[in-house]
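>>> pasting the sequence and the predicted model now:
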Amino acid sequence: MDALATLLDGPRARGAFLLRSVLTPPWAVKVADLAPLTLVHMVRGDAWIRTDDGQARSLSCGGIAVIRGPEPYVVAGDRNTEPQIVIRPGQVSTDVDGNELCEQMDLGVRTWGDDPDGAHGAGSGAGEEAALSAVMISGTYQMRGEISSRLLSALPQVLVLAPDAWSSPLPALLSEEIVRDEPGQEVVLDRLLDLLLIAVLRTWFARSEAKAPAWYAAQSDPVVGPALRLLHDDPAHPWTVADLAARTGVSRAALGRRFTDLVGEPPMAYLTGWRLALAADLLREPDATIASVARRVGYGSPFALSAAFKRVRGLSPQQHRERIAAAASS
């Protein structure tokens, strides 16, 4: 498994929030839900995504945006339209004064907005056209995991893929599935969202403007790439630089220099960071003990994991777990 595949295995949707929005111009929605990652697909109409730093990105019909949280942003049909709707934590929608709109704007299965017909007629005379409502699908990952944080740190706050920049059947499939109300549909939508995210990020990282992180570029190196895959495939193995060098067919010194030059840190430091990222993610599971997590990420005892965790992250595994619980309850 390559480095990108392993990192993309982290943000796996579990009950993701998916919504089809139908909004009549002029429209603008401020998103302040604190979510770590959201995908937005414009099914009909165009939009602008504005961030608090004053930047604005155009999202044309058929395009997809990936927006990294938790900073707020505005999605609007026009660059200058002020928000009329606010999406708050817990995916609660209100007007700008805080009055709830969830029930008022409910349009059926995972559909929400102010136009029940999906369009708003401008007239029926000759030469007159309907002013169609915008339709967009948003998929929101609602939990921040430590592995996905490693990936999210490599992303800009907003990335946009124009419809002519890639080709995939996934957006159309998601459009069909999001309005179905069948047994197990939430799981189907979770997996579709995961696949769409992977497809978008794979396309994005292949582009020159993506400024891919060092670990992504290094995976194509004939020496460092195989070493990274070995570490990601089996982090619990008692790896040494000598072992990795033997597996990749170079000397210890050559592997150490090349790995550090391309990845930005020595192999064993990278392995420690990866193991602790895995451990932090596994500690989110309520039934996982510190001992079981230690075994899965390559530490011989709970004490060894705790010592490494506190040395690198500044808190113990138990304190990390308590912080997660406190954040979830708030």
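Perfect, thanks for sending it.
>>> please count neighbours and contacts with C-alpha atoms only from this point.
Fine.
>>> how close does I64 get to L155?
According to Cα to Cα, to the nearest Å, I64 stands 15 Å off from L155.
>>> swap in R79?
Distance from R79 to L155, by Cα to Cα: 23 Å.
>>> longest helix anywhere in the protein?
Counting residues, the longest helix found in the chain (DSSP state H) is helix 185-205.
>>> still on that earlier bit, neighbour count winner among I64 and L155?
Comparing I64 with L155 by other Cα atoms under 10 Å, the one with more neighbours is I64, at 25 against 20.
>>> centre-most residue in the protein?
Geometric centre of the chain, nearest residue: L37, 4.1 Å, by Cα atoms, centre = their mean.
>>> does that residue really touch S148, like I thought?
No. In this structure, L37 is not within contact of S148 by Cα atoms under 8 Å, at 9.5 Å.
>>> name the SS class of G108, please.
coil (DSSP: H, G, I helix; E, B strand; the rest coil).
>>> how close does it sit to Q142?
22 Å.
>>> which one of these two has more residues nearby?
Q142 (21 against 12).
>>> what number of residues lie near P222?
P222, neighbours per other Cα under 10 Å, totals 10.
>>> so which helix or strand takes in it?
Here P222, judged by DSSP states H and E, is contained in no helix and no strand.
>>> likewise for the one 10 residues further on?
Assignment of secondary structure by DSSP H and E places H232 within helix 224-233.
>>> please compare the first structure with the one that follows:
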Amino acid sequence: MAIARGPDPYTVADDPATAPQAWILPGEVCRTADGHDLAEAMALGVRTWGNSPDGPATMLIGSYLLDGEISGRLLDALPPLLALDGGVWDCPLMPWLGEEIVKDEPGQEAVLDRLLDLLLISVLRAWFSRPEARAPGWYRALGDPVVGRALRLLQNNPAHPWTVAGLAAETGVSRAALARRFTALVGEPPMAYLTGWRLALAADLLRDPEHTLAAVARRVGYGSAFALSAAFKRERGLSPQAHRASALSAHRH
């Protein structure tokens, strides 16, 4: 199992010296080195593509298009290439995925999407559970019975007017104990983490021009567009409007 972190290109081959024979480009464009289209020539059936229907090796491939600050927190914690071989981790989902991907039945897309989600989660858990893994603090903290619950409360309901005392009451410990334990595991105090989470969510929501600044403010826990703008500029050095313009410009290019 391998996870390649984009957007840099990567090569899959039986040997590093083997010259690439097919290019898979954005937009599902498939071609040879000289530009010859391969999309139809190598089609072997439902969601199946390659140079031989009876070849000795089969690859199951899926991709996620992630663009945003929330997803970036996970991507930043991963190496450019993450690989686990069968001797380290035997995933029971792989045979099921292999069977489902060649079917042409109602609901197939939903099943494949869920299987791919489960597979990704399972791979990341196996990767971070290795003794030598350098899992980020927030990931390790999610496994803590107290801090993990506090993190999920903050992440799942950022619009709530949270306080350390309120979090402590929800997690069943004292205010001081929660603050100490949260800071030790996550690397920053609860309210600092909440601010960062709210502004990261706001930054992602601002990518959609349909969302007004006031609506974004309400969704992430700020009472007004002015309050969100002040916090955004204080923490990030630019206004929400400037961030939106920059994100939309980058998306167009």
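Yep, that arrived. None of the values given here were measured: they were computed from a predicted structure.
>>> tm score of chain vs chain?
With the length set by TM-score structural alignment, normalised by the length of structure 2, the two chains reach a TM-score of 0.86; 253 aligned residues with a Cα RMSD of 2.5 Å.
>>> which residues in structure 2 does the helix holding H232 of structure 1 match up with?
Using TM-score structural alignment, helix 224-233 of structure 1 lines up with residues 147-156 of structure 2.
>>> skipping adjacent residues, who's closest to the counterpart of K211 of structure 1 in structure 2 in space?
In structure 2, K211 of structure 1 lines up with R134, judged by TM-score structural alignment. Counting by Cα to Cα, 6 or more residues apart in numbering, the nearest residue to R134 of structure 2 once its immediate chain neighbours are dropped is F128, at 7.0 Å.
>>> could you give the number of residues near H160 of structure 2?
Quick note: H160 of structure 2 (other Cα under 10 Å) scores 14 neighbours.
>>> relative to T171 of structure 2, how far out is it?
16 Å.
>>> for stretch 240-253 of structure 2, buried residues please.
Neighbour counts over stretch 240-253 of structure 2 (16 or more other Cα atoms under 10 Å) mark P240, H243, R244, A247 as buried.
>>> what of stretch 135-153 of structure 2?
In stretch 135-153 of structure 2, counting by 16+ other Cα under 10 Å, buried: 135-136, 138-142, 146-151, 153.
>>> just stretch 167-178 of structure 2 next, same as before
L167, A168, T171, R175, L178.
>>> what is the most widely separated pair among the residues you listed?
Farthest apart among these by Cα to Cα are T171 and R175. That separation is 9.8 Å.
>>> quick one, strands of the stretch 51-200 of structure 2?
81-83 (DSSP state E, counting those that start in this stretch).
>>> and R311 of structure 1, how many neighbours?
11.
>>> actually V74 of structure 1, sorry about that
Per other Cα under 10 Å, the neighbour tally for V74 of structure 1 reads 24.
>>> pretty sure it sits in a helix.
No. Counting by three-state DSSP, V74 of structure 1 is not part of a helix but strand.
>>> map it across to structure 2 for me.
Checking TM-score structural alignment: V74 of structure 1 goes with T11.
>>> separation between its match and Q21 of structure 2?
Counting by Cα to Cα, the gap from T11 of structure 2 to Q21 of structure 2 is 10 Å.
>>> same thing with R114 of structure 2?
For R114 of structure 2, the distance to Q21 of structure 2 (Cα to Cα) stands at 31 Å.
>>> repeat for L112 of structure 2
L112 of structure 2 is 28 Å from Q21 of structure 2, by Cα to Cα.
>>> those two: who's more crowded?
L112 (17 against 9).
>>> which position in structure 1 pairs with the more buried one?
So L112 of structure 2 corresponds to L189, using TM-score structural alignment.
>>> that match contacts I178, doesn't it?
Yes. Contact criterion Cα under 8 Å: L189 of structure 1 and I178 qualify, at 6.9 Å.
>>> mutual contacts of the two, please.
Counting by Cα atoms under 8 Å, 6 or more residues apart in numbering, the residues touching both L189 of structure 1 and I178 are L18.
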